[in-house]
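Trainee: I would like the atomic coordinates for the input below:
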Amino acid sequence: MSRPAVLKALWGAAALLLVAGCSSGGGGGGGAPSGTAPATASATASAPAAAPTATRDGRVTVAGTLTEGLVSPWGLARLPDGDLLVSSRDERTVTRIDGRSGAKTSLGEVPGVVQGGEGGLLGLAVRDDWVYAYLTAAFDNRIVRMRYGGGEGDRLGAPDPVLTGIPKGFVHNGGRIAFGPDGMLYAGTGETGRTGLAQDRSSLGGKILRMTPEGRPAPGNPFPDSVVYSYGHRNVQGIAWDDAGRLWAAEFGQDTWDELNLVRPGRNYGWPTVEGRAGRAGFVDPVAQWKTSEASPSGIAYARGAIWMAGLRGERLWRIALSGTERSGEPEAFLRGAYGRLRTVLAGGDGRLWLVTSETDQRGTPEAGDDRILRLEVN
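Mentor: Just a heads-up that it's a prediction; the model follows:
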C-alpha cells in the first residue's frame, strides 16, 4: 500500500479534534565543512503553515506535524524551554525548532563534519549551556560540544572535542548520544563493517560508551580507565532509560535479527558470534528481536511503560511493553508505512513523543513535505 493510501486509511478511522501543530517550510544548503564556528549563521525563522487534523492508529495518535521540509534529519534534542534542536546528517547543520509553532531557525553548519554514506552530523544532546554532537570527522567519529545559551539570536560556539578515536566507516557509525539519569553521557557506536571491532574491548567500535560530560571514563565503569560500558554490538543507534533507570538499546542486525537489549555494564551482546537469541553462555540474549525487514531500528524512547522504537526499513513505530527486565507480551506495530522511514523518537513527557521521518537520507522515496517531525500522543 502506498503512503498516501495508508494515510487515507488512518484519516478515515480518526474522529479527533484539530490540533495546533504547525508545519514550516524546508531549507538549508549543503557545501563543504566550514573551518570556523558558525557565528554568522542566519537566525531568520521560517513561517509555520496551517494545522493538520489529528489521526489515530490504536494506541498512537498523530496530533499533527510540528515541522516539515527537513533534509536528512538525524539527531533530536530538547531544550529547557521546550524547543527542539535537530541535526542534518548530510548538510551538517543544526536547526532550532519552535516547540509550539514549528518555526525553524538555522544555527548554522558544524565545522569539521565529513559526510559520507551513513556518516555525518548524527546524534545531539543538551546539558547546561552545551550542545553535544556525535559526528564523523576526517579520520574518526567523535563527540564534540558547543556553547549555546539558547536565547534569541544566540549561536553555536566552536566545537570542543569531548571524545575522539571512535572508528568511522561508510556504514555502521552508530551515532546516538544521550545523558543518563546518573548525569553521565552515553553513546552508541558501530563496528563500521569490521566485525572484529565489536569483541575488541580496546576499540571504541561496536560498543555502548559511558563517560563524564568532559569525556573521561565515568566512575563505576566495568573496565579500568575505559569509557567502554558494554560490547559485542553491531550498530547501536537507539538508547533510552525506563522509570527504574535501566538502559535499553536498539541494534541493527545483519540479515536475520534486529534487537532490543537491556544493557548491563561489562556484558557481551554477542556480535559477530551470534545475532539475535542464541542461548549461549557468555552472551546476553535480546529482550525482543525482529526480522530486519520489519524493523531496522534507529531511535528509541520510553513512555507509558513501554519502549517506542522507530523503524527505518520496517517503516513503522514499534511498542514494546515492559514488565521489570522483560517485555510484557508481543511487540505491537503502528503507523505501518504511513510516513515512510522513521529515524528518531524522543519522549516529551505525559505520553507525548516527537517522531522524525527519514525519507531524504538517500535511501527513502521523498514526497511533498519530507522530512518532518510529527507530534504523537501514546497510551
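Trainee: hey, let's count contacts and neighbours off CA atoms from now on
Mentor: OK.
Trainee: show me where the stretch 101-250 of the chain has its strands.
Mentor: Listed in chain order, the strands of the stretch 101-250 of the chain (DSSP state E, counting those that start in this stretch) span 104-109, 121-127, 130-136, 141-147, 160-166, 177-179, 185-188, 207-211, 228-231, 236-241, 247-251.
Trainee: can you lay out those as JSON lines showing mean neighbour count and distance to Thr357?
Mentor: Listed next are those as JSON lines, based on neighbours: other Cα atoms under 10 Å; distance: least, Cα to Cα, whole Å:
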{"stretch": "strand 104-109", "mean neighbour count": "24", "distance to Thr357": "16"}
{"stretch": "strand 121-127", "mean neighbour count": "26", "distance to Thr357": "14"}
{"stretch": "strand 130-136", "mean neighbour count": "26", "distance to Thr357": "19"}
{"stretch": "strand 141-147", "mean neighbour count": "23", "distance to Thr357": "23"}
{"stretch": "strand 160-166", "mean neighbour count": "17", "distance to Thr357": "26"}
{"stretch": "strand 177-179", "mean neighbour count": "25", "distance to Thr357": "18"}
{"stretch": "strand 185-188", "mean neighbour count": "26", "distance to Thr357": "20"}
{"stretch": "strand 207-211", "mean neighbour count": "27", "distance to Thr357": "24"}
{"stretch": "strand 228-231", "mean neighbour count": "26", "distance to Thr357": "29"}
{"stretch": "strand 236-241", "mean neighbour count": "27", "distance to Thr357": "15"}
{"stretch": "strand 247-251", "mean neighbour count": "25", "distance to Thr357": "17"}
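Trainee: run this one through as well so I can compare:
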Amino acid sequence: MHRPGALAAACLLAALSARCGGSAASGDGAAAPGCTLVEDGWGPAGTVPIRVERVATGLEVPWAIAFLPGGDALVTERPGRIRLLRGGALEAEPVATVPVVAEGEGGLLGIAADPGFAENRRFYTYHTADEDGRRVNRVTRWLLAEDRRSARVERVILDGIPAAVVHDGGRLRFGPDGQLYVGTGDAREPARAQDRGSLGGKLLRVTTEGAPADGNPFPGSPVFLLGIRNTQAFDFLDARTLVVGDHGPSGDTGRSGHDEVDVARAGANLGWPDVYSCDTGEGVTTPAIVWSRAAPPGGGSVYRGEAVPAWKGSFLVGILGARHLHRIVLREDGRVQAHEVYLQGEPPEGLGRVRDVQQGPDGAVWVTTSNCDGRGTCPPEKDVVARIVAR
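Mentor: Below is the predicted model:
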C-alpha cells in the first residue's frame, strides 16, 4: 500500500477530530472502531492548492475515460457515443455509436483499454441494452482502427448482468494481474448482492474472453467481491488490495444516506443489504469511511502521479449528489487517516457532479462531470472533461 504524504499527518488530522466521528454507528448492529463515520457534512475543506483546466466541453454525461498509448483517450457518453480525445482536443465525430437504453442510470458507461492495446488495439465497454423488451447490461470487446477514428465490435464477452433504471454499476478496470474487473449494481433487488449465482451487486473478475479468471475466490465463478449495492469506483492499493466506493441505501430497506468506501481483498463481503453504516457483521468487511448524508461516490482512483505531489498515495473519488472531489488518505491498516473536500459546488466555482476520476499519462488527475444527466444543473458549457494539477 502507498504511504500518504506528509501533508496528511500534519494539517488534516486536527480537522478530522473536529468534524468527524471515529467509530460511531447509526445502524442496529455493533459499531466497528476502525470505521470513520462523517456525521456532519462531508469533511473538511481541502488544503492543497490546485488548478482545474477544462480539456473538453459540450459533452453529454461523459461517463468514463480510457487512456491509450501516446496520450490519446477514449471517452464514453451515456447516450451511446464513444469519443476520441486527441492532442488535448475532442474530435468532432464519434469513434462509434452504441445502441443503448439510456434511461435513468443506464446507457453507455464504463470503458477500459486492453493491457496489450499497443499490439491488439482492443478496448472494452459496459452498456445497457434492450433484449426483447428487457434491460440487460453487457461487456463488449472492441477493435479500434489504426487511425483511432472508428471501431468495430468483436464480441460480447459478458452478458446477462442485471439492469434497472437505477443501481446499474458500470465501472471497468484492468487489475495489476491483467484481468478485467467489472463493477455491477443490484438493479433494485438488494438480495442479488448476497446471491453468488447472480452477477448483480458484485465486483466481477474475468478474462478478456469473459470467463471466470483463475484464482477467483469462488471456483468457476466470476464473483470477486459481493455484498455491493452499486459501485462505480474501485482501484488497487496493491496487487491484492482494493479500495471500493459503494452507494448507501437511498431509501432501500427503509434507510438513507450512508454511502461508503471500503478496503477489501478477494472474497470479501461488503454487507449490502444486511449490514448498514459502520455496523459490523459476521464475515462482513467494515467500511473505512461512511457519510451519514447521501454523497454518493462516482468514479475513483488511487493517485500515483507527480502533478499534485501532496495527493500521492491518496484515493480520489468523484462525488455526485454532494458535488465535489473527495480525497481520502489511508493508513497502512486500511483505516482513514485523513480526508478532505475539493471543488465543491456548481460550475464555474466547482465542477458540480464529478463522475469519473482517472490519472492520465501526464500524471495529472482527469475527471468528467455528469451535470446534464437530469440530476444536476446543466451549465452552458454542458458536461466537461477536466484536468487537475497543483497550483
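Trainee: now the TM-score, please.
Mentor: Remark: TM-score between the superposed chains equals 0.80 [TM-score structural alignment, normalised by the length of structure 1]; 320 aligned residues with a Cα RMSD of 1.9 Å.
Trainee: mind putting the strands of the stretch 101-250 of structure 1 in CSV, distance to Ile307 of structure 1 included?
Mentor: Below are these laid out as CSV (distance: least, Cα to Cα, whole Å):
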stretch, distance to Ile307 of structure 1
strand 104-109, 29
strand 121-127, 19
strand 130-136, 23
strand 141-147, 26
strand 160-166, 27
strand 177-179, 16
strand 185-188, 17
strand 207-211, 18
strand 228-231, 20
strand 236-241, 8
strand 247-251, 8
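Trainee: out of those, the one nearest Asp81 of structure 1 is which?
Mentor: Closest to Asp81 of structure 1 of the strands of the stretch 101-250 of structure 1, according to Cα to Cα: strand 121-127, at 11.9 Å.
Trainee: run through who's touching the closest one.
Mentor: 74-79, 85-93, 110, 113, 115, 131-136, 175-179 (Cα atoms under 8 Å, 6 or more residues apart in numbering).
Trainee: that one to strand 236-241, inter-axis angle?
Mentor: Interaxial angle of strand 121-127 of structure 1 relative to strand 236-241 (axes from the mean of the first three to the mean of the last three Cα atoms, to 10 degrees): 20 degrees.
Trainee: and strand 121-127 of structure 1 with strand 130-136, angle?
Mentor: Here strand 121-127 of structure 1 runs at an angle of 160 degrees relative to strand 130-136 (the same axes, to 10 degrees).
Trainee: so how far is strand 121-127 of structure 1 off the chain centroid?
Mentor: 9 Å (Cα atoms, centre = their mean, to the nearest Å).
Trainee: check stretch 109-127 of structure 1 too.
Mentor: How far stretch 109-127 of structure 1 lies from its chain's middle: 12 Å, per Cα atoms, centre = their mean.
Trainee: and stretch 343-360 of structure 1, by the same measure?
Mentor: 9 Å.
Trainee: if we go by neighbour counts, what in that stretch is buried?
Mentor: Using 16 or more other Cα atoms under 10 Å as the test for burial, stretch 343-360 of structure 1 gives 343-348, 352-360.
Trainee: show me what contacts the equivalent of Tyr229 of structure 1 over in structure 2?
Mentor: In structure 2, Tyr229 of structure 1 lines up with Phe224, judged by TM-score structural alignment. Contact analysis of Phe224 of structure 2 by Cα under 8 Å, 6+ apart lists 202-205, 216-218, 266-268.
Trainee: if I look at the nearest residue to Asp225 of structure 1 once chain neighbours are set aside, how far off is Val144 of structure 1?
Mentor: The spatially closest residue to Asp225 of structure 1, leaving aside those adjacent along the chain, is Pro217, at 6.0 Å (Cα to Cα, 6 or more residues apart in numbering). Look at Pro217 of structure 1 and Val144 of structure 1: by Cα to Cα, to the nearest Å, they are 16 Å apart.
Trainee: equivalent analysis for Asp57 of structure 1, please.
Mentor: Distance, Asp57 of structure 1 to Val144 of structure 1, by Cα to Cα: 39 Å.
Trainee: coming back round to it: out of the buried residues of stretch 343-360 of structure 1, which sit inside strands?
Mentor: Applying DSSP state E to the buried residues of stretch 343-360 of structure 1, the entries found in strands are 343-348, 352-357.
Trainee: want to try TSV for those, with distance to Glu275 of structure 1 as columns?
Mentor: Listed next are those as TSV, based on distance: Cα to Cα, whole Å:
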residue	distance to Glu275 of structure 1
Arg343	22
Thr344	23
Val345	24
Leu346	27
Ala347	29
Gly348	32
Arg352	33
Leu353	30
Trp354	30
Leu355	28
Val356	27
Thr357	27
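Trainee: out of those residues, the closest to Ser296 of structure 1 would be?
Mentor: If you rank these by distance to Ser296 of structure 1 using Cα to Cα, Arg343 comes first, at 9.6 Å.
Trainee: which ones are touching the equivalent of Leu144 of structure 2 over in structure 1?
Mentor: The equivalent of Leu144 of structure 2 in structure 1 is Tyr148 (alignment by TM-score structural alignment). Counting by Cα under 8 Å, 6+ apart, Tyr148 of structure 1 makes contact with 129-131, 154-157.
Trainee: for the equivalent of Val166 of structure 2 over in structure 1, give its distance to Gly64 of structure 1.
Mentor: Val166 of structure 2 maps onto Val171 in structure 1 when the alignment is built from TM-score structural alignment. Applying Cα to Cα, the value for Val171 of structure 1 to Gly64 of structure 1 is 33 Å.
Trainee: more crowded one of the two?
Mentor: Taking other Cα atoms under 10 Å, Val171 of structure 1 and Gly64 do not tie; Gly64 has more neighbours (22 against 16).
Trainee: please enumerate the helices of structure 1.
Mentor: Ranges of helices in structure 1, per DSSP state H, are 3-13.
Trainee: excluding its backbone neighbours, what's nearest the most centrally placed residue in structure 2?
Mentor: For structure 2, the residue sitting closest to the mean C-alpha position, by Cα atoms, centre = their mean, is Ala233 at 1.9 Å. Distance criterion Cα to Cα, 6+ apart; nearest residue to Ala233 of structure 2, sequence neighbours excluded, is Gly299 at 4.1 Å.
Trainee: that neighbour: neighbour count?
Mentor: If you count neighbours by other Cα under 10 Å, Gly299 of structure 2 ends up with 29.
Trainee: thought it was touching Val243?
Mentor: No: in terms of Cα atoms under 8 Å, Gly299 of structure 2 does not count as a neighbour of Val243; the distance is 11.4 Å.
Trainee: find me the equivalent region of the top helix by length along structure 2 in structure 1.
Mentor: Assignment by DSSP H gives helix 13-19 as the longest helix of structure 2. Here helix 13-19 of structure 2 fails to align to any part of structure 1, judged by TM-score structural alignment.
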